[in-house]
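A.B. asks: model the structure of this input:
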Amino acid sequence: MIVMKFGGSSVANAERIRHVASIIGAYQDKRPVVVLSAMGDTTDHLLEAADEAVAGNADISRIEKLHRDTADSLGLSGTDLQAVDALLSELYALLTGISMIRELTKRTRDYLVSFGERLSVRIVAAFLQSQGIPARFYDAWDAGLISDSVFMNAELSDDVWETIPEALGSYRDGIQKEIPVVTGFIAKDMNGNITTLGRGGSDLTATMIGAALQAEEIQTWKDVDGILSADPRIVARAKTVPLVTYEEAAELAYFGAQILHPRSMVPCRKAGIPVRVKNSYNPAFEGSLIIEKHTAEPSPVRAITAVKNSTLIDIVSTRMLGASGFLARIFDLFLKHDISIDVIATSEVSVSLTVHTNADLSGLVEDLKDIADIRVKTGRSIITLICDAAHSSSILASAFSALAENGINPEMISQGASKVNVGLVCENTLADKTVRTLHAAFFE
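C.D. replies: Here you go, the predicted structure:
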């Protein structure tokens, strides 16, 4: 048994759904569980409809048109659409209620957003059935997905390790023949309220189902040939990375690569289930595999990522020379202002670190001025080498040799505690050039 996850772009319209159905059909003998996101921009359209409802206007016309037009193009009608019709009626009733009270709570917002995934699985399951592929749609809670009650950013309950096998065990054991088509991103709490799982929620749904059912493999389908050595929009000659570890994949995701969110890798890592990243436009290609450890000696650098539009903060204080509480006071101030740090480099009397540019730094900077001299530099990029830091000397030697030849001088260097990344900070204007220079040095 395998788990196959398809994102919103993969099911954005009738043409894409036909293609996804052909992929699912090709893997039918692997007994897939399918996890789907909402169609295209449906989630955004639902939130826009919510804003209109708060202003007094309940309107589902754009959402209804997309899903009915898609169903018509797929040749679905009559009983195929009963579940879709019922859901659209429920959605309109919800928006009408919001328009009457002119208020949208977090709980109601999660209920509203859930309609995207719920409509998606009903249409895809009906189309699979029409193509002779036995399928059954599942809302996440019917597949055993239970969460806490933190609306808009819920975490799955530990009970799911038992409730998912209870719900889908008959399919895993070969008793049920219909392929489960499950909503990603959503769950229900113990009180029966619908919740959303936050960033990487659909990936988390897929990996949790795969881990709980002890699947052979979890597949996440995208529009590129797996995990690439760099962003193909920056490096035209980016290559597929055939194998990375869970730890390396987490660092890649954190520092800008569009693969599984780090939190979604926790269940599959706990259960030891491999994850494969595949291209829905090139299904025959093997893609990239994410596992616990490398099975052979890998190349020193696996991939290069770039996160643009960061802010670099230099904190220097000779007054705190040798003071044991220097770092503690700095971190306390970041906690006070609820600002997270991306990368950091320290010495005895100075700290350089990066934060997201959209963070409000005014209060933090004023507080830091009491203990240090502060320099804030916006428009910076974090370039990260995902690598074997045990060979950091040779990696950095090659990196700085290439950068020097191209007149690039990083403003900060940081080696991650995970020992799988080395980060460089440079100006935004140099980011693409830096990535291309490093990629040429290590991959070309």
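A.B. asks: when you work out contacts or count neighbours from here on, use the C-alpha atoms and nothing else.
C.D. replies: OK.
A.B. asks: ok, residue 422 touching residue 390?
C.D. replies: No - look at residue 422 against residue 390 with Cα atoms under 8 Å: they stay out of range, at 11.0 Å.
A.B. asks: compare the two (neighbour count), which wins?
C.D. replies: Legend: neighbour count by other Cα atoms under 10 Å for residue 422 and residue 390, higher for residue 422 (23 against 11).
A.B. asks: what's the closest non-adjacent residue to the more buried one?
C.D. replies: Leaving out its chain neighbours, the residue that sits closest to residue 422 by Cα to Cα, 6 or more residues apart in numbering is residue 415, at 4.4 Å.
A.B. asks: residues contacting the one you found?
C.D. replies: 389, 421-423 (Cα atoms under 8 Å, 6 or more residues apart in numbering).
A.B. asks: mind checking the SS state of residue 209?
C.D. replies: Put simply, residue 209 is helix when judged by DSSP: H, G, I helix; E, B strand; the rest coil.
A.B. asks: so what's the residue count around it?
C.D. replies: If we define neighbours as other Cα under 10 Å, then residue 209 has 29 of them.
A.B. asks: that one against residue 162, yeah?
C.D. replies: No - using Cα under 8 Å, residue 209 is not in contact with residue 162; the gap is 10.6 Å.
A.B. asks: next, the structure of the following sequence, for comparison with the previous one:
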Amino acid sequence: MKRTVEKIGGTSISNTQAVLENVLIGGRKGAELYNRIFVVSAYSGMTNRLLEHKKSGEAGVFSLFSGAGNKWAWTEALGAVAAAMEEKNAEMFGGEPEQAVADNFVRERIEDVRNCLIDLHRLCSYGQFRLDENLATVKEVLSSLGEAHSAFNTALLLQKHGVNAKAVDLTAWRDERNLTMEERMQDALDKIDLETELPIVTGYASCRDGLVRQFGRGYTEVTFSRLAALIGADEAIIHKEFHLSSADPNLVGSDKVCKIGLTNFDVADQLSNMGMEAVHPKAAKILRQAGIPLRVKNTFDPKDGGTVICADYAPEKPRAEIVTGLKGVFALEVFDQDMVGEKGYDAAVLEALTRHSIRIVSKCSNANTITHYVEGSRKALKRAAADIEARLTGAAVSTSRVAIVSVIGADINVPGITARALTSLHDAGVPLIGLQQVSRKTDIQAVIQEEDFDTAICALHETLVERAGVSVRPAAPLRPAA
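C.D. replies: This next block holds a predicted model:
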């Protein structure tokens, strides 16, 4: 029988009824319910509360705990997390006996974490112990709370509906064993009969080097892909709140975009670079090397087969598949008249960007200028620029805010496509700052002013996708109709 490992994202798992009806049960009965493994993310917004807000930077429990301000402010934030978790329990179980069980689980975990952090504060009041040496571990512990909560609740909800579900906790809670991720997964699976039990697995999995430390906030997809590789799944499936489409339907219009039915991991990598993650690049690498195809499905459109991403797909005819982009990018330009013919300039810039945790989106250079298009805070950029100028004494470093729009496809080697892209931007009144296209023919990147972003996306999509007459049915909106 076909076996799948499936991941449910935070926004989807938060819509409990839709996930239950469309994904977890979805009309299945008996044996049809099993031979599936679900990896679940924390409920939407919960990890932001536990760490810090991913976009706004608003302080969460971790940032308050690690900050230099009121050393006890984090306790109030942790209490707010507990209240939010219990509110979710009430929404799911509505005062029925399962709610008390879910609330007890939350209280036990929250109080254990509270006591642990208080003890750590007390220990670090002695000079021999340093708080900063333990912060990475604190971040791992706090991250695991969100997934433990959603996995426990999901299994409890399925049990209420007569499904033999089992919560599988990979967070190493009160587990003193120092296992690798694969060892921890195998240990859990050895206790489960996939023919008759439905495992609901935490998206956080404890490992020796720290999951968050290695993979950041995309760790749930790494857990999902490694689990799929471990069992040799026939297919890996990610359930999201949208179809993988030729552009953002909210921007271009749901009647104009097309669902992408089949593509390859090269396209998935380019999308990830533009912040439009179909799958975390590390997770994609694991699935690609294991020979496991990935299917991306819309939680709210269960009858649709979704998008299949595989390693060996090549289109019969070259074409542009997706037009997307990234706002909030900075162009960090290093100019030195004496750069030509000299070595080491690029290495110095890369070292500074790495030191200050600034992500490189793209780069270009000529005889005396190197420009990196990056994501990071202004504070980090200022520090990186100062480091570069200190290292390269003759260099002038400048930064400016820009946006990048990208035309992506498994094979965009279409005669004249770059010229058509440039013409469409010109006709739409979008000034061009820069243009890049690599020899692999998977994407074209245009650097523009941020205020021209929406106009550029619509213009490029109309010219390169809509006029190309892609014969795929229109994609569904990002959200189901009310």
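A.B. asks: conserved subset of the contacts of residue 415 of structure 1 in structure 2?
C.D. replies: Retained in structure 2 (both residues aligned by TM-score structural alignment, their matches' Cα atoms under 8 Å) from the contacts of residue 415 of structure 1: 421-423.
A.B. asks: among these, which ones are in helices?
C.D. replies: Here DSSP state H is the test, and these give no hits in helices at all.
A.B. asks: which one of those residues is nearest to residue 299 of structure 1?
C.D. replies: The closest of these to residue 299 of structure 1 turns out to be residue 421 (Cα to Cα; 13.6 Å).
A.B. asks: and that closest one, what's its match in structure 2?
C.D. replies: Mapped onto structure 2 by TM-score structural alignment, residue 421 of structure 1 lines up with residue 443.
A.B. asks: ignoring the adjacent residues along the chain, who's closest to its match?
C.D. replies: Closest to residue 443 of structure 2 by Cα to Cα, 6+ apart is residue 408, at 4.4 Å.
A.B. asks: quick one: map the one you found onto structure 1.
C.D. replies: Using TM-score structural alignment, residue 408 of structure 2 sits opposite residue 386 in structure 1.
A.B. asks: try residue 332 of structure 2
C.D. replies: Residue 332 of structure 2 maps onto residue 313 in structure 1, by TM-score structural alignment.
A.B. asks: isn't that match right up against residue 356?
C.D. replies: No - counting by Cα under 8 Å, residue 313 of structure 1 stays clear of residue 356, with 10.8 Å between them.
A.B. asks: so where do the strands sit in the stretch 51-200 of structure 1?
C.D. replies: Applying DSSP state E, counting those that start in this stretch to the stretch 51-200 of structure 1 gives strands spanning 135-138, 146-147, 179-183, 186-189, 194-196.
A.B. asks: got a markdown table for these, with mean neighbour count too?
C.D. replies: As requested, the strands of the stretch 51-200 of structure 1 are exported to a markdown table (neighbours: other Cα atoms under 10 Å):
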| stretch | mean neighbour count |
| --- | --- |
| strand 135-138 | 21 |
| strand 146-147 | 28 |
| strand 179-183 | 27 |
| strand 186-189 | 28 |
| strand 194-196 | 28 |
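A.B. asks: so which of the ones you listed is nearest residue 7 of structure 1?
C.D. replies: Closest to residue 7 of structure 1 of these, according to Cα to Cα: strand 179-183, at 10.8 Å.
A.B. asks: what range in structure 2 does that closest one sit on?
C.D. replies: Mapped onto structure 2 using TM-score structural alignment, strand 179-183 of structure 1 spans residues 198-202.
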